[in-house]
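Enquirer: from the sequence below, what's the structure:
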Amino acid sequence: MKTLKIDIVSDVMCPWCIIGYKNLEKALSELHGEINAEISWKPFELNPNMPPEGQDLNEHLTQKYGLTPEQSKDNRQRLIDAGKDADFTFNFDDKRMIINSFDCHRLLAWAATLNKQTELKLALFKAHFSDLVNLNEQSALLDIVASVGLDTDRAQEILAGGEFFQEVRSQQSDIQQMGITTVPTFIINEQYALTGGQPSAAFVQAFKQITEEEAQQNAE
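Expert: The predicted structure is shown next:
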């Protein structure tokens, strides 16, 4: 069985990141017995200059992308439909906030050292997009940490201090040097990349092609 190393560049504020991941899961399920994946998450901030209190989502979309209320509504429905296809539930209301996600990335870097990174990432996606939790509230983050079996006292220490600051910044620098500006980006075996909320069929096709190419290279 072939093992693929998959690094996912993403932000928990990015709805297409969870759609892409859920479709990746489907593809890996379809290829069960043929391909095994070692998954890690790399940090990307969609809004690195966002203040701690965050910003109203509608206001943010208008300022950043120039979307009209009708365009925002259409975009939300598109996400809801794509989420259903990917077995993920999006809930939207008029009180949604978008935040700076740097503390989330610091907690994810910590979780990676305990082999809990994917569990925490998925819990953060669910909290933000399905359960309408504000991820800039420390108590909410600690509840999410607890839900995946991580130590809340340790998490509180990290949030209160500067731990994992440099680790996240270093990874972000590496990503910038690779020229990655779009999330999600799926980097396979540090050589190949897929971007966007790809359907599961696209992952299946890409993985089969990659394994065939690498098998040919090894045979030469």
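Enquirer: only C-alpha atoms from now on, for both contacts and neighbour counts.
Expert: Will do.
Enquirer: give me the nearest residue to residue 2, chain neighbours excluded.
Expert: residue 35 (4.8 Å; CA to CA, 6 or more residues apart in numbering).
Enquirer: this one as well, want them side by side:
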Amino acid sequence: MTTLKIDLVSDIACPWCAIGYARLQQAVATLPQLQIELEWHAFELNPDKNAPQEPILPALSRKYGRSEDEMRASQANMMKIAADLGLNFSKMQQRYTCNTFDGHRLVKWAATENKATAMKLALFDAYFGEAKDVSDATVLANCAEQAGLDKAQAERILSGDDYADSVTEDIANYQQAGISSVPAFIINNRYLISGAQEPAQLAASLQQIAAEMA
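Expert: Model prediction:
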């Protein structure tokens, strides 16, 4: 059996990151000969912690230079893709922009408890499925509890700066490596797969990489 290490660079506020992970799961399910070791890494779409929060549609409209109707249609398409993958994106058009640094800190902590993926999925669900503010400490602590982590410990982490250096280092390292959009899948520190590719395409890429590593 071939083992592939996948470093997944993503942001909690990135819908394609949630879709990309779900597609990865589908791809891996078709490759029983491969063993996957996954590690989540931080990226920030909204790095300014002091930026005022605003409704997502006008924010995206301004960012991409497209009308709100165009952004609404784009989001609706993502909602359909997500639903087909079993993801809850039901309130993604009702969410607000927010900084995700503290959420990334909890993912780093969750990794020490082997619950990073559960933490990440709880954050995706809160943000896209429930339009919750995933920069809010109460929301984040509740997500940690949902992921099977100790809520009181999450609150203690959020009240301090635990794992902040780890997140900052993560973000800087991948920026320096040239990662400017997410999701980014880095395989065995050698191969880069960018974007939320379709499961079949992703599976073919992983199979090819595994063959080259053999």
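Enquirer: superposed, what's their TM-score?
Expert: The TM-score (TM-score structural alignment, normalised by the length of structure 2) is 0.95; 214 aligned residues with a CA RMSD of 1.5 Å.
Enquirer: need the counterpart of the residue nearest to residue 2 of structure 1 in structure 2.
Expert: Counting by TM-score structural alignment, residue 35 of structure 1 corresponds to residue 34 in structure 2.
Enquirer: now do the contacts for the residue nearest to residue 2 of structure 1.
Expert: Residues near residue 35 of structure 1 by CA atoms under 8 Å, 6 or more residues apart in numbering: 1, 2, 3, 4, 28.
Enquirer: tell me the buried residues within those.
Expert: 4, 28 (16 or more other CA atoms under 10 Å).
Enquirer: nearest to residue 42 of structure 1, of the contacts of residue 35 of structure 1?
Expert: residue 4 (16.1 Å; CA to CA).
Enquirer: which one's the longest helix in structure 2?
Expert: helix 68-84 (DSSP state H).
Enquirer: just the element for residue 186 of structure 2, please.
Expert: Remark: residue 186 of structure 2 resides in strand 184-187, with elements defined by DSSP states H and E.
Enquirer: and that strand, what does it pack onto?
Expert: Other elements packing on strand 184-187 of structure 2 under the criterion 3 or more CA pairs under 8 Å, 6 or more residues apart in numbering; DSSP states H and E are strand 2-10, strand 191-194.
Enquirer: where in structure 1 does that strand fall?
Expert: Taking TM-score structural alignment, strand 184-187 of structure 2 hits residues 185-188 over in structure 1.
Enquirer: so how far does that stretch sit from its counterpart in structure 2?
Expert: Averaged over the aligned pairs, stretch 185-188 of structure 1 sits 0.4 Å from structure 2 after superposition, using mean CA distance after the TM-score superposition for structure 1.
Enquirer: give the helix, strand or coil label for residue 196 of structure 2.
Expert: coil (DSSP: H, G, I helix; E, B strand; the rest coil).
Enquirer: what residue, apart from its backbone neighbours, is nearest the aligned residue in structure 1 for it spatially?
Expert: Matched by TM-score structural alignment, residue 196 of structure 2 corresponds to residue 197 in structure 1. Once flanking residues are discounted, residue 197 of structure 1 sits nearest to residue 20: 3.9 Å by CA to CA, 6+ apart.
Enquirer: picking up where we left off before, nearest to residue 212 of structure 1 among the contacts of residue 35 of structure 1?
Expert: residue 2 (10.3 Å).
Enquirer: between the contacts of residue 35 of structure 1, which is nearest residue 12 of structure 1?
Expert: The closest of the contacts of residue 35 of structure 1, once distances to residue 12 of structure 1 are taken by CA to CA, is residue 28, at 21.6 Å.
Enquirer: OK, contacts around that closest one?
Expert: 35, 36, 37, 204.
Enquirer: mind checking the SS state of it?
Expert: helix.
Enquirer: now it: how far from residue 66 of structure 1?
Expert: 37 Å (CA to CA, to the nearest Å).
Enquirer: now swap in residue 138 of structure 1 and tell me
Expert: 31 Å.
Enquirer: those two - which one has more neighbours?
Expert: Remark: of residue 138 of structure 1 and residue 66, residue 138 carries more neighbours, 15 against 12, as counted by other CA atoms under 10 Å.
Enquirer: distance of the residue nearest the centre of structure 1 relative to residue 115 of structure 1?
Expert: Nearest to the mean C-alpha position of structure 1, by CA atoms, centre = their mean, lies residue 10 at 3.9 Å. As defined by CA to CA, residue 10 of structure 1 lies at a distance of 18 Å from residue 115 of structure 1.
Enquirer: ok, residue 126 of structure 1 next?
Expert: From residue 126 of structure 1 to residue 115 of structure 1 the distance is 19 Å (CA to CA).
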